[in-house]
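> no sequence on hand, only this structure:
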């Protein structure tokens, strides 16, 4: 599995979990997702599609993203795709965990740098590291994506996250 596929899997699962929590808070059902197109026509998204996105098993296409954004009242695509700071912190923690644990990252300078910078390469150690540097990490991640990213699907956002890992590696060297 490639870096991109690893990031895509992590990102899709976390996004699905965050959106599931949002549905529970707003009491919106999976069969209530839709948006109005440019002609004012109501477009709905199937409950099956919504359910698969929430489980992290399906790409949130631009059409689905519009439905999620409008139904859950996110102001921008960035707010939908990157949620809030707690989402970003969890994403960062999961990315670090996969970099440290997955063999695909073996023998990379990035992994070696992380091992040197994190006191204990445990889940708690990773969380402590992210909390210690959260302002810089969240700023870097947030600034990498504009409010209206060119990427219009969750898989494309995950692909761009893979590109952001280069910035992340540079930040790690500065810590």
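Looks like it arrived, so ask away. Since we're looking at a predicted model, the values are computed, not measured.
> from here on, just use CA atoms for contacts and neighbour counts.
Noted.
> for the stretch of helix or strand residue 89 belongs to, the distance to its chain's centre please.
Following DSSP states H and E, one finds residue 89 within helix 85-101. Here helix 85-101 is found 9 Å from its chain centre; the criterion is CA atoms, centre = their mean, to the nearest Å.
> pasting the second one now:
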């Protein structure tokens, strides 16, 4: 259940961040493409629309297209656009744990809530650094599943605050 909620939370947050980048760079949804064998391949506008709403997994082809179209330096920057994105994700994960976590974890996070807020940048950096520039994960669902695994580290970091 927590895995599904984290997947939804992550995909919606990522969709919003990608949408913002497209708007800032004035790139229409129907112009997201990548090169394959000297051929331009477009990602369909309906597929991009679903991704931006957080309703669709981002496949490897789409990751390549987003990286190329948005002129991003690596794959990681598609899945984690910036540290601010990670900070928002930490806030959302904290809220999720406070509402849906195990009672002992809820209690810990309630006690450390102020510390989490004060160390938001450090926690976001820990999440960001958990993934290499070219992660083994190839889709947004796989990234979300790895975030679930990272929660153990997150709880340990919060306990140290």
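Looks like it came in fine. These numbers were taken from a predicted model, which means no experiment stands behind them.
> and the TM-score between these chains?
Overlay of the two chains. TM-score (TM-score structural alignment, normalised by the length of the second structure): 0.95; 161 aligned residues with a CA RMSD of 1.2 Å.
> returning to that earlier point: average distance between the helix holding residue 89 of the first structure and the second structure?
With mean CA distance after the TM-score superposition for the first structure, helix 85-101 of the first structure departs from the second structure by a mean of 0.7 Å once superposed.
> the first structure: which residue goes with residue 30 of the second structure?
For residue 30 of the second structure, the aligned residue in the first structure is residue 31 (criterion: TM-score structural alignment).
> same question, residue 141 of the second structure
Mapped onto the first structure by TM-score structural alignment, residue 141 of the second structure lines up with residue 155.
> mind giving me the packing neighbours of the helix holding residue 89 of the first structure?
If you count contacts as 3 or more CA pairs under 8 Å, 6 or more residues apart in numbering; DSSP states H and E, helix 85-101 of the first structure packs onto helix 3-26, helix 109-117, helix 123-132, helix 134-144.
> to residue 44 of the first structure, which of those helices lies closest?
helix 3-26 (16.4 Å; CA to CA).
> what's in contact with the helix or strand just after that closest one?
Where DSSP H and E defines the elements, the next helix or strand beyond helix 3-26 of the first structure is strand 34-36. Strand 34-36 of the first structure has contacts (CA atoms under 8 Å, 6 or more residues apart in numbering) with 42-45, 66-68, 70-71.
> repeat that with 7 Å
Applying CA atoms under 7 Å, 6 or more residues apart in numbering, the contact partners of strand 34-36 of the first structure are 42-45, 66-67, 70-71.
> give me the buried subset of the residues you listed.
Buried members of the contacts of strand 34-36 of the first structure, scored by 16 or more other CA atoms under 10 Å, are 45, 66-67, 70-71.
> residues in the second structure aligned with the helix holding residue 89 of the first structure?
Residues 83-99 of the second structure are where helix 85-101 of the first structure lands when matched by TM-score structural alignment.
> how about the matching stretch: buried residues?
83, 85-87, 89-98.
> centroid-wise, who is the farthest residue in the first structure?
residue 39 (31.3 Å; CA atoms, centre = their mean).
> now that one: which helix or strand?
Assigned by DSSP H and E, residue 39 of the first structure belongs to neither a helix nor a strand.
> picking up where we left off before, residue 167 of the first structure is nearest to which of the helices and strands packed on helix 85-101 of the first structure?
Closest to residue 167 of the first structure of these is helix 134-144 (CA to CA; 7.8 Å).
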